[in-house]
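[1] below: sequence and its predicted model.
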Amino acid sequence: MLITAGYLNRRARAVVASKPIDFAALHKDVTRILGGGDRARAIRIYRERTGAGILQARDAVERIARGGGG
């Protein structure tokens, strides 16, 4: 049986998303990473912890960068 990487990624995000998310810690970590100038890493961390898609994570990280919530 052939399992594609896309399937595995969706499955991994579903598992991550089923765990409780500490948004305060996520916000703090994303803010710290953005302070270091690594926007791509901040988006990746947001995606890993929330299971969000790339566009959702990018938008959330941009809101955090502007001083709003994620």
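    Happy to help now that I have it.
[2] when you work out contacts or count neighbours from here on, use the C-alpha atoms and nothing else.
    Noted.
[3] point to the residue nearest the middle of the chain.
    With distances taken as Cα atoms, centre = their mean, residue 46 lies nearest the centre of the chain, 1.7 Å away.
[4] I figured it was touching residue 56, is that so?
    No - Residue 46 is beyond contact range of residue 56, at 9.4 Å (criterion: Cα atoms under 8 Å).
[5] before we move on, back to that, chain neighbours aside, what residue packs nearest to the residue nearest to the centre of the chain?
    In this structure, residue 46 finds its nearest non-sequential neighbour in residue 57, 5.9 Å apart by Cα to Cα, 6 or more residues apart in numbering.
[6] got another one to weigh against that:
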Amino acid sequence: MNSHKVTLEISETLFEQLSLLADLKEESIEYLAIQIIAAKLPCLIQKESQLNQLLAAIKPDSIHSEIGLET
């Protein structure tokens, strides 16, 4: 499996939270960041896809009828 390196700039607060979790779990910050991203990504992709489908279904005529501005 190929891998890619990503450099992220995060807030001090987020880094401190990630560091605390890493200490509690005795894992590296990098490992935890990858695990968190991997766990959330499928759900985010699905939600974005569903939103795009809903937005694509909106037509000017349906918007006007929904708000009572029949054309």
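    Sure thing, it's come through. This is a predicted model, so every value here is computed, not measured.
[7] need the TM-score between these chains.
    The TM-score (TM-score structural alignment, normalised by the length of structure 1) is 0.30; 32 aligned residues with a Cα RMSD of 3.3 Å.
[8] sorry, back to before: which strand or helix spans the residue nearest to residue 46 of structure 1?
    Assigned by DSSP states H and E, residue 57 of structure 1 belongs to helix 54-65.
[9] circling back: tell me how many other residues crowd the residue nearest to residue 46 of structure 1.
    21 (other Cα atoms under 10 Å).
[10] could you identify the longest helix within structure 2?
    The helix that spans the most residues within structure 2, counting by DSSP state H, is helix 29-57.
[11] please enumerate the strands of structure 1.
    Using DSSP state E, structure 1 contains no strands.
[12] please enumerate the helices of it.
    5-17, 23-35, 39-50, 54-65.
[13] just name the most buried of these.
    Of all the helices of structure 1, helix 39-50 carries the top mean neighbour count, a mean of 19, counting by mean count of other Cα atoms under 10 Å.
[14] residue 52 of structure 2 and residue 46 of structure 2, how far apart?
    Plainly put, residue 52 of structure 2 is 10 Å away from residue 46 of structure 2 if you go by Cα to Cα, to the nearest Å.
[15] that older thread, the longest helix of structure 2 packs against which elements?
    Contacts defined by 3 or more Cα pairs under 8 Å, 6 or more residues apart in numbering; DSSP states H and E place helix 29-57 of structure 2 against helix 12-25.
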